[in-house]
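Peer 1: no sequence on this one, just coordinates:
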């Protein structure tokens, strides 16, 4: 077996971790370092970047503990039958790397995942030992996100939540059939059971005893998951309905969507090329509409099951429901204002606040920060009446030429 240096392992296992999108670090509890005894108050540039809801960039050491794996999931580059270069960190090496990167002000936290070695319990036990050692022996006060293993014993997941800020359990694919076809060694029911355990443990941690005491902290930043997009035949509608059930059933903080990327020595079951990245982008936009704008999954996905790649989901919904418009900005309820293209959640709150002091005019919306280029065809108010344009005319106006289609 080739003896590898720490640098060699880091290059292999950081690259292997890039396929996991669910490494957001928002929502963790702040830990004071005023006593001068703790690590974790750095704010510099890092190895992997995640973004909090307030736009703050957070740097993470994002690695696998190992890319050896006893499972043979068809979509995974680290599956047992893959010929990728393998490496494995010891518990002590991950702890040392994390602390040293902190001391150099490179990172603000750790995102740790792993292939399955020996057994799910053995692997999870090592990951828990890493988090426990960082917290107890190194007094590490930075952010820790652990990718938990659903097959592991409940007591290991329970301890993982004691030391980590966030836990995540990947559902991998949007449908039970997809998981059964591409990862027969994994169980969709077992994944959901593990998610339910995390949800229940988090809820218990928030409750107070009859003496007013709370139970110990448990994953205060919640749990998240990831679905691979484009590896199986699932439509966007299937993906959105699955995400909706996960949010409501397991109180997830986030569902992440990762566009399938072709891998070496791929199974014949897999597609030969990746889906357009715009599809992943549209799913994130649709997810935002479900979480913050009051849309249901069934409203967003069209009859074809696939989201429109040329216009964003909110605009697509408005074009398909012209009978709902124009909206009277001075009278419409919050729920309807949120469905106007160009109106964000903040601008709607400002509209509602401003309406208490007088009639709003076109100029007021400009000052509030509404995107009037998108909103104009869908609203009416003093000083502005929307022109009667049909959906095709509007679509031609807002859909960019194919050569300009971009994520940005």
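Peer 2: Thanks, I have it. The structure displayed is predicted, hence computed values, not measured ones.
Peer 1: Could you use CA atoms for every contact and neighbour count after this?
Peer 2: Noted.
Peer 1: where does the residue nearest in space to the middle of the chain fall, helix, sheet strand or coil?
Peer 2: For the chain, the residue sitting closest to the mean C-alpha position, by C-alpha atoms, centre = their mean, is residue 256 at 3.2 Å. Three-state assignment for residue 256 (DSSP: H, G, I helix; E, B strand; the rest coil): strand.
Peer 1: packing partners for the longest helix belonging to the chain?
Peer 2: Taking DSSP state H as the criterion, the chain has its longest helix at helix 188-206. With contacts taken as 3 or more C-alpha pairs under 8 Å, 6 or more residues apart in numbering; DSSP states H and E, helix 188-206 sits against helix 154-163, helix 176-182, helix 236-250.
Peer 1: Comparison target, given below:
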């Protein structure tokens, strides 16, 4: 690789690190045929490296970090004093193909600042994916960050070649967008997401290819005064209205020479973690947005206990749950029992009455579950109602487990 291209890679890979909405989950399984290149698997992709040596799943870069927009929270805004670079379409295609041949990557995540116009930028992003698919027979994973202000037909064309499209909502409220990103419009963003959702549904019905891994989005946490409850309600609305695969929560990072309207400090990373846990409750644990909101205090999730435990402590009258007779919905709400553990419990209890030791073999977090469940040889007595139960179940500060 020549030095000029290597320099661009260093700049544009680093510039892409703030974009969290990057995942291969949901991509169809594909293997390369004759004269084709790359593959995807159901378990995701791996073996990608950034210039600083970090192992990631995709070659994650920006086409350019030049940008017409001046979003206050973005390091690449037009008024930012950062080193700029721009790849050509062919350079991105060459990097992707050559990195794959060296077994560095199995896919590409490509985003970009806005140059000349949204349509011009979206066309360049699509040309990269189109060239990889058509000219090189690339069968690996491609994730394109779509430009919501671009023409609908350009976004539709991108979906023909990308495995996943993502359109970032950036901030959860229109008021926050007007303050921190006045050149962006919330209605335009949601309309573009709805358009992608419609095309995905149509393509599935017609058994043709269009963004087969769905679409995702990213929201910035801590750049404004939006509460955790409002963020989760926004996510629940998007999951229901446009069928998102994932919402990514990205903790705001203070940037050099940032605007005076931005916070001086980043929010605690534990806040981002709690939002992911709350999001998980909606997606996999049959919690409604109202249920999850009930776990918050004054709109914010506690940093010392996860939202599922917080909900259980506020709803002690619904516990304990008998592992041998309780329905799946309530077992999913027992702190310490994950979805897989619950399914194993339901399967096992068809053949025998489960004892506490049996539950321990099916779940690695029995300590948190004990006060909230009944087994054949165990009842928690007054443990569920103990006033000090919360303090006894607080996670160690360094622990970041998912329930």
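Peer 2: Structure's in. What do you need? Please read all numbers here as calculations on a predicted model, not as lab measurements.
Peer 1: related to what we said a few turns ago, after the longest helix of the first structure comes which helix or strand?
Peer 2: Downstream of helix 188-206 of the first structure, the next assigned helix or strand under DSSP states H and E is strand 223-229.
Peer 1: need the helices and strands packed on helix 188-206 of the first structure in CSV with mean neighbour count and distance to residue 137 of the first structure, can you?
Peer 2: CSV is the format used below for these (neighbours: other C-alpha atoms under 10 Å; distance: least, C-alpha to C-alpha, whole Å):
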stretch, mean neighbour count, distance to residue 137 of the first structure
helix 154-163, 20, 12
helix 176-182, 16, 39
helix 236-250, 19, 33
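Peer 1: Compare those helices and give me the one nearest residue 16 of the first structure.
Peer 2: helix 176-182 (19.5 Å; C-alpha to C-alpha).
Peer 1: Run through who's touching the closest one.
Peer 2: For helix 176-182 of the first structure, the surrounding residues in contact (C-alpha atoms under 8 Å, 6 or more residues apart in numbering) are 73, 74, 75, 172, 173, 186, 187, 188, 232, 233, 234, 269.
Peer 1: So the second one is in contact with residue 266, correct?
Peer 2: Yes - taking contact to mean C-alpha atoms under 8 Å, the distance of 7.1 Å between residue 74 of the first structure and residue 266 places them in contact.
Peer 1: who's more crowded, those two?
Peer 2: Neighbour count, other C-alpha atoms under 10 Å: between residue 74 of the first structure and residue 266, residue 74 has more, with 24 against 16.
Peer 1: What is the aligned counterpart of the more buried one in the second structure?
Peer 2: Under the alignment (TM-score structural alignment), residue 74 of the first structure pairs with residue 72 of the second structure.
Peer 1: That match reaches residue 259, doesn't it?
Peer 2: Yes - contact criterion C-alpha under 8 Å: residue 72 of the second structure and residue 259 qualify, at 6.0 Å.
Peer 1: tilt between the helix or strand residue 270 of the second structure falls within and helix 228-242?
Peer 2: According to DSSP H and E, residue 270 of the second structure maps onto helix 269-284. Between helix 269-284 of the second structure and helix 228-242, the angle comes out at 40 degrees (axes from the mean of the first three to the mean of the last three C-alpha atoms, to 10 degrees).
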